[in-house]
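# take this sequence and fold it.
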Amino acid sequence: MIDLDASLRAATGRLAEAGIEGPNREARILLMHAISADQTGLLRRRGGELTSEEGAAFQSMIDRRAGREPAATIIGHREFWSLDFLVTADTLIPRPDSETVIETALDYRRDRPPARILDLGTGTGCLLLAALSEFPDAWGLGVDLSPRAADVAQTNAARLGLAGRATIMVGRWTDALNGRFDLILSNPPYIPHGDIPGLMPEVEKFEPHLALDGGADGLDPYRLLFRDLPQRLMPGGLALFEFGIGQGPALTALAESVSLKVLDLRRDLAGQERVLAVSHL
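Modelled structure (predicted):
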């Protein structure tokens, strides 16, 4: 048997040495997964011991995290908008910043709920499925270029009881689409190509570059999406795009250059401009 508290202390030290931010929190998350317990369950086990199987599982997870693999891909899921999403190496990890997209959708459409929602570059499906959870009469379509990411989104829709209102398809942005939508959501790749090698190891090594690389200036996907938006958005519809730090002015100018009406540049909880809201004139 293995002393639980000693194992947790050792793991925290190991992660701190590896440069992991919040090493005790990260170690606790992995330990809870190793012993199949929530925080209450972990508290009840403190002062006790781990079985050999639990100890081995925990050590393996700590080894991976010390190698800078994200905790979300180690344990295979991440919470977003109070919903639990499966996460794999084929998808971006849902982040709190992206919840600003859902907050903005609710602010603009709470009194006029959308009937048809489109999510471009759906990944885990977190934006689409969070929106469907808030708009119970809506149907949604999620599109992703990666077949494996689309599989993850489809699985998440089923796990969350939303498969009957969500369709996931493999495709390149709007290339295969003909219909119009009341609400369009997208968190496209927006990292400039040359910046990717300088990203945190958790991102650069373990998240799919297909979902990160936005071209030379990070704006290539927006150029494609903005151009087709008038054909995909219903009159009076709303489109919300997540973007990177400092990209707001360039995106505003880009949207206006193709006759889109900029409604808002919404800030995230850290105070950074994060979401562009547009309609078409």
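# C-alpha from now on. contacts and neighbour counts both.
OK.
# biggest strand in this protein, by residue count?
Longest strand of the chain, by residue count under DSSP state E: strand 233-242.
# now do the helix or strand just after that one: which elements does it pack against?
Next in sequence after strand 233-242, counting helices and strands by DSSP states H and E, comes helix 248-257. On a contact count with 3 or more Cα pairs under 8 Å, 6 or more residues apart in numbering; DSSP states H and E, helix 248-257 meets helix 220-232, strand 260-267, strand 273-280.
# and the ones you listed as JSON lines, adding mean neighbour count and distance to His209?
What follows is the helices and strands packed on helix 248-257, written out as JSON lines (neighbours: other Cα atoms under 10 Å; distance: least, Cα to Cα, whole Å):
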{"stretch": "helix 220-232", "mean neighbour count": "17", "distance to His209": "14"}
{"stretch": "strand 260-267", "mean neighbour count": "18", "distance to His209": "25"}
{"stretch": "strand 273-280", "mean neighbour count": "23", "distance to His209": "20"}
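# okay if I get the ones you listed as TSV plus distance to Gln154?
Converted to TSV, the helices and strands packed on helix 248-257 look like this (distance: least, Cα to Cα, whole Å):
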stretch	distance to Gln154
helix 220-232	22
strand 260-267	29
strand 273-280	25
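# mind checking how far the residue most central in space within the chain is from Arg223?
Nearest to the mean C-alpha position of the chain, by Cα atoms, centre = their mean, lies Pro94 at 2.4 Å. Distance, Pro94 to Arg223, by Cα to Cα, to the nearest Å: 24 Å.
# how about this one, so we can line them up?
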Amino acid sequence: MNESAIRNLIRSASAGLATVTEAPQLEAELLLAHCLNKPRSYLYTWPERVPDTNQCQRFQQQVQARQQGWPVAYLLGEREFMGLRLQVTPATLIPRPETELLVEQALLHLPVQAPARVLELGTGSGAIALAMAHVRPDLQITATDISGDALNMAQHNARQLGISTVNFLASDWFSALPAGMPFALIVANPPYIAAADPHLEQGDLRFEPQMALVSGADGLDAIRTIVQQAGRYLTPGGWLLFEHGFDQGPACCKLLQQAGYQAVDCLRDMAGLDRISLGQHFPLRQALQSAG
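The predicted model follows:
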């Protein structure tokens, strides 16, 4: 029996990964297929084949990195999001399934027949903006990020996907946006973890960019800024939607209500947890509410 045969490499790696993941065989297969530059089906078709020395060494390095906690997405250099294959690096957050709900809701809150202008704040890998553009090529989307490395990755992903309808802009939230160009919808997955949250020392969060995760003592600093300023950039009747932590729904809805947004709501993810808050912007009503 050759210990370096594909079948045995997977078996050995799966045993070594069993303490760090709930899916050790799947992750072992993904890492080995990546090192071989082959689809996973190749592993099942040729289980007795022996990779060359460099491929075996690279695989062992990948397995060791995973045992140390490195996210699989960073080791593979990619993550699928809403059917799109996106490249990711430690300069960007890893797109997560729950954020797909944010994209779905954003699309539902846009006019179906007419083109519309959309703003995404903190685009990271470009996942949200590119997923929306893929579904609705007629949308005029501006996607911002303060990180140059993140913007470079988002632009790279757009090129790889053949999407040219997203305009990427270096901006600290709204700071670089031109005046007089309101949006029908603003969407964001901002940092929303409290600075002292112990989860920052666990799992994938240990390796992701802290500036994209942490937002003040209660995790709401970025959300406060977005809620307070978004109205200046929304058309009358425009929508603001953003993702937040499972225990932040009531606080986020209160912020929206205090800022004068209408139709404020908090939506739950597939796990039944508060995940998205949204509100509709009516300048006149908000002005009257503030005056009253």
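# got a list of what the residue nearest to the centre of the first structure touches?
By Cα atoms under 8 Å, 6 or more residues apart in numbering, the contact set of Pro94 of the first structure is 78-80, 124, 126.
# list the ones among the residues you listed that fall in helices.
Cys126 (DSSP state H).
# compare the contacts of Pro94 of the first structure and tell me which is most surrounded.
For the contacts of Pro94 of the first structure, the largest neighbour count, defined by other Cα atoms under 10 Å, is 31 neighbours, found at Thr124.
# so the nearest residue to it once chain neighbours are set aside, which of the three states?
With sequence-adjacent residues excluded and distances taken as Cα to Cα, 6 or more residues apart in numbering, Thr124 of the first structure is closest to Ala153, at 4.5 Å. Assigned with DSSP: H, G, I helix; E, B strand; the rest coil, Ala153 of the first structure falls in the helix class.
# coming back round to it: indicate which one of the helices and strands packed on helix 248-257 of the first structure is closest to Val101 of the first structure.
Nearest of those to Val101 of the first structure, taken as Cα to Cα: strand 273-280 at 6.3 Å.
# which helices and strands sit right next to the closest one?
If contacts are counted by 3+ Cα pairs under 8 Å, 6+ apart, strand 273-280 of the first structure sits against helix 99-109, strand 233-242, helix 248-257, strand 260-267.
# how about the helices in the stretch 51-200 of the second structure?
Taking DSSP state H, counting those that start in this stretch as the test, the helices found in the stretch 51-200 of the second structure are 53-67, 72-76, 99-108, 127-135, 148-161.
# hey, which of those helices is tucked in deepest?
Mean neighbour count (mean count of other Cα atoms under 10 Å) peaks for helix 127-135 among the helices of the stretch 51-200 of the second structure, with a mean of 23.
# mean shift between that one and the first structure?
When the first structure is superposed, helix 127-135 of the second structure averages 0.7 Å from its matched positions, counting by mean Cα distance after the TM-score superposition for the first structure.
# name the helices or strands packed onto that helix?
When contacts are defined as 3+ Cα pairs under 8 Å, 6+ apart, helix 127-135 of the second structure packs onto helix 99-108, strand 140-145, strand 166-170.
# cutoff 10 Å now
Using 3 or more Cα pairs under 10 Å, 6 or more residues apart in numbering; DSSP states H and E, the elements in contact with helix 127-135 of the second structure are strand 78-81, strand 84-87, helix 99-108, strand 117-121, strand 140-145, helix 148-161, strand 166-170, strand 183-188.
# can you list contacts of the fifth one?
Contacts made with strand 140-145 of the second structure from outside it, assessed by Cα atoms under 10 Å, 6 or more residues apart in numbering, are listed as 115-126, 128-130, 132-133, 150-151, 154, 164-177, 183, 185-188, 212.
# try it again at 6 Å.
Contacts of strand 140-145 of the second structure with the rest of the structure, by Cα atoms under 6 Å, 6 or more residues apart in numbering, involve 117-123, 166-171.
# what do you get for the fourth one?
The list of residues contacting strand 117-121 of the second structure from outside it, by Cα under 6 Å, 6+ apart, reads 140-144, 173, 183-188.
# would JSON lines of the helices and strands packed on helix 127-135 of the second structure with distance to Gln286 of the second structure be doable?
Converted to JSON lines, these look like this (distance: least, Cα to Cα, whole Å):
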{"stretch": "strand 78-81", "distance to Gln286 of the second structure": "36"}
{"stretch": "strand 84-87", "distance to Gln286 of the second structure": "38"}
{"stretch": "helix 99-108", "distance to Gln286 of the second structure": "22"}
{"stretch": "strand 117-121", "distance to Gln286 of the second structure": "21"}
{"stretch": "strand 140-145", "distance to Gln286 of the second structure": "25"}
{"stretch": "helix 148-161", "distance to Gln286 of the second structure": "34"}
{"stretch": "strand 166-170", "distance to Gln286 of the second structure": "29"}
{"stretch": "strand 183-188", "distance to Gln286 of the second structure": "17"}
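# for the contacts of strand 140-145 of the second structure, pick the one with the most neighbours.
In terms of neighbour count, Thr123 stands highest of these at 30 neighbours, by other Cα under 10 Å.
# dump the residue contacts of that one.
Thr123 of the second structure makes contact with 143-145 under the criterion Cα under 6 Å, 6+ apart.
# so which of these hold up in the first structure?
For the contacts of Thr123 of the second structure, the contacts that are reproduced in the first structure, applying both residues aligned by TM-score structural alignment, their matches' Cα atoms under 6 Å, are 143-145.
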